[in-house]
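1. Have a look at this fold, sequence not included:
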């Protein structure tokens, strides 16, 4: 649907916008990274500070991004430029949108590689379901070492890695090419409810068949002695990355929002849903892992290695394993659609070409980088593209893409967004867009001006100078520990 008198598309309803934005935020960061981070950082202390960071950092930046998009009604760079122009500020601030679009493109190229891993495990559990039946545990008769070795085995197969990556990217391109209402909105309106139903079902399954009480205790026992500087920094980073901030996605999605949408309320719903999914991910995964006697601190291998082993000992293990990875696939797809839409919207507006052609061009570029990222686990494992930069000297192609975006582009873009919205943009324009009144508005403005830039600078500092950031955070952690 296009806005009256323009070629710009719009969401068909506020609920469609919410579902699409929640889908953008809810992805592998919630399903894979949050349980891994919580497991590696002591559980409850990390969870409490994570929620604190979502409220004080994630939500204010999220609202800042969607209001830029809604006012601009264009691609991310053009939306920032319009806000700047209407505020009598330099159009050079459009660099915020351009940086976000470029970051989204780079992230898409390696995000689809991980999406390919999810597709692989969907196939593994489909095959296993035919072999073991509905009621038995997964991988009947196979040793835990064999199950754990599935992921390294995949990494060693360059052709399969490339094929899965391109397959996941192709599905993403299909929906983006169909447009906002027929493609992106369709994914949100139909897949997100299915995602939540599967998620709820698996959480209930874990509550009855797993060690649910231990998982609850682990996630929600707030031991302040475990709130170290490292834990706090991990929580700040997770709150930021989980909401897909700094990659132009929320600016782009905000540009499709109608004028009657209350952005303050909508942003609160999006942040709340994203946080709820992250917590539910812990409640879905940890009961199953604990029941199998496995460690919660398995890191990134928690979802792709520990969990499949845990399903072996569970009733209906193959069926639940398949449902779990189908659910993760839906979450990954809604996020990859958002990552692709930001550069597609930019290219479509900038060059004045069709959406389909813009999707093909951006997708082709992402495919090329994705092939190199896929091969960095095998044939190109010894190729270090940024070896001339000390910070990335030992990073292969996949890690270099991840490192440049997470350590530099995303936090820098978000810092500039806070400065722009908090200090540069016309206050009356911002007041008209944000949907907040009274104390809430004043609190949000103070957070965007002062608290968020400092917290985001710490994320940037941690990426470039981790030892310095650790010292700073240990000092902050010492002050927080007094509340314990």
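-> Ah, there it is. Bear in mind the structure is a predicted one, so any value in this text is a computation, not a measurement.
2. From here on, just use CA atoms for contacts and neighbour counts.
-> Will do.
3. looking at the protein, which residue lies furthest from center?
-> In the chain, counting by C-alpha atoms, centre = their mean, residue 141 sits farthest out from the average C-alpha position, at 35.8 Å.
4. Next, it: secondary structure please.
-> Three-state assignment for residue 141 (DSSP: H, G, I helix; E, B strand; the rest coil): coil.
5. Walking through the stretch 151-300 of the chain, point out its strands one by one.
-> Taking DSSP state E, counting those that start in this stretch as the criterion, the stretch 151-300 of the chain contains no strands.
6. and for the helix or strand hosting residue 454, what are the contacting residues?
-> Taking DSSP states H and E as the definition, residue 454 sits inside helix 452-464. Contacts of helix 452-464 from elsewhere in the structure, counted by C-alpha atoms under 8 Å, 6 or more residues apart in numbering, are 56-57, 60-61, 233, 236-237, 391, 406-408, 411-412, 414-415, 418-419, 468-470.
7. what sits up against the helix or strand just after it?
-> Proceeding C-terminally, helix 452-464 gives way to helix 466-480 as the next helix or strand, assigned by DSSP H and E. When contacts are taken as C-alpha under 8 Å, 6+ apart, the neighbours of helix 466-480 outside the stretch itself are 224, 227-230, 232-233, 458, 461-462.
8. what about versus this one:
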């Protein structure tokens, strides 16, 4: 179990990489419709609060395990558990994380393939000449076309795994350094455009002026679950990145920076999206279809809508591409550490994820009537089980390992911070984050 030899080229590269893993569908696709269906500003404020109380402590735990172990997730957990006199079976937590990442990436590729289709349609001006009913019908027709859906899914997987095959320095780091600043630039441009629309003020009021009447137990649970999902914690990806972390970098400072950047993307995306929605008098509670039906309808009715809608789907593609690349890396690294060539590892993971994603891709056409569990399709299962159940389980076990099993001195050293912060973090993780995670799991299961 030798230590990994690759490192991020700088502290900035590590922060950009972790931000790239965190920022994706959770911020730009899932966050807007979750806000829309859960009371607007109330959900937003709860989400930010749970990022701080739940997401950050677990994020610190996951990164410091990777940094302390300097190995792949399974090897790091084995090494640290044995060092502390614990069971070697903790390595299975790394396996659970790999399975979770595998399942998440399988539906990521499907939904991201939709953004590729819409990117072409948006810039071609197809939406400008269609009525709202025609746009909705066109989306349904696209989903019902297995060939088009699978083609886009395949193209997205090729784009993702081609970058991962080049490794940390040559692949991930270079692309992250290029695309992540571009993502924020596009977001700021879209928010600037949104500020010129009639719905801008309404969107700000709806997002940032809380209505206590909207609070409910389910809104609280949804906010907790989303705060956890959006930071990409609980699946071992950040554990792998912690192993690449440069010497001398402070884990707490890096984690706070990543969390702030992640929240900023969600806020900017919310302002841009809901300004357009409210300017056209449309319903913000449109559910998952908000991105692919409501927004094209709203943009199509605005001056220059073709350009702005196309820019939005470029933004979505960048977010999902960087996120999927950063989620795929730990799985490829695991195979690579077992002796396989990196290109071979990337090819095997890519083909496996693609195959597992096929049932999700066909859930709106050939397999639309197949419901393996209750009234859930394969797509429903793929988007629910790993995000709502496996991620919280993984996060709970990661947090428990870091504060109850791992050697305390090893943890202090890996944090790159003072002992007072370690004591504060450990107490918050033990008595706040872990109970909240148990609550999230109970809400998801019952």
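-> It's in. No experiment lies behind these values; they were computed from the predicted model shown.
9. Taking the contacts of helix 466-480 of the first structure together, which two end up most distant?
-> 224 and 461 (24.1 Å; C-alpha to C-alpha).
10. So which bits of stretch 418-425 of the second structure are buried?
-> With burial defined by 16 or more other C-alpha atoms under 10 Å, the residues of stretch 418-425 of the second structure counted as buried are 422, 425.
11. cool, stretch 160-175 of the first structure as well?
-> By 16+ other C-alpha under 10 Å, the buried positions in stretch 160-175 of the first structure come out as 160-162, 164-170, 172-175.
12. can you tell me what part of the second structure that stretch aligns to?
-> When the second structure is aligned by TM-score structural alignment, the counterpart of stretch 160-175 of the first structure is residues 148-163.
13. Please, where are all the helices along the stretch 201-350 of the second structure?
-> Secondary structure of the stretch 201-350 of the second structure by DSSP state H, counting those that start in this stretch: the helices cover 217-230, 237-243, 251-279, 294-300, 305-337, 342-361.
14. From residue 255 of the second structure, how far out is the aligned residue in the second structure for residue 64 of the first structure?
-> With TM-score structural alignment as the criterion, the equivalent of residue 64 of the first structure in the second structure is residue 61. Remark: distance between residue 61 of the second structure and residue 255 of the second structure (C-alpha to C-alpha, to the nearest Å) = 10 Å.
15. who has more neighbours, the two?
-> In terms of neighbours (other C-alpha atoms under 10 Å), residue 61 is the more surrounded of residue 61 of the second structure and residue 255; the figures are 28 against 21.
16. For the match of residue 64 of the first structure, give its distance to residue 175 of the second structure.
-> Looking at residue 61 of the second structure against residue 175 of the second structure, where the rule is C-alpha to C-alpha, the gap reads 27 Å.
17. ok, now which ones touch the nearest residue to residue 152 of the second structure once chain neighbours are set aside?
-> Nearest non-adjacent residue to residue 152 of the second structure, counting by C-alpha to C-alpha, 6 or more residues apart in numbering: residue 113, 4.4 Å away. Applying C-alpha under 8 Å, 6+ apart, we find residue 113 of the second structure in contact with 149, 152-156.
18. Repeat that for residue 82 of the second structure.
-> The contact partners of residue 82 of the second structure, by C-alpha under 8 Å, 6+ apart, come to residue 88.
19. Need the three-state assignment for the equivalent of it over in the first structure.
-> Matched by TM-score structural alignment, residue 82 of the second structure corresponds to residue 85 in the first structure. Under three-state DSSP, residue 85 of the first structure falls in the helix class.
20. Give the aligned range of stretch 23-32 of the second structure in the first structure.
-> Structural correspondence for stretch 23-32 of the second structure: residues 26-35 of the first structure, per TM-score structural alignment.
21. Please identify the deepest-packed of the helices of the stretch 201-350 of the second structure.
-> By mean neighbour count, with neighbours taken as mean count of other C-alpha atoms under 10 Å, helix 237-243 ranks first of the helices of the stretch 201-350 of the second structure at a mean of 30.
22. packing partners for it?
-> With contacts defined as 3 or more C-alpha pairs under 8 Å, 6 or more residues apart in numbering; DSSP states H and E, the packing partners of helix 237-243 of the second structure are helix 11-22, helix 56-69, helix 305-337.
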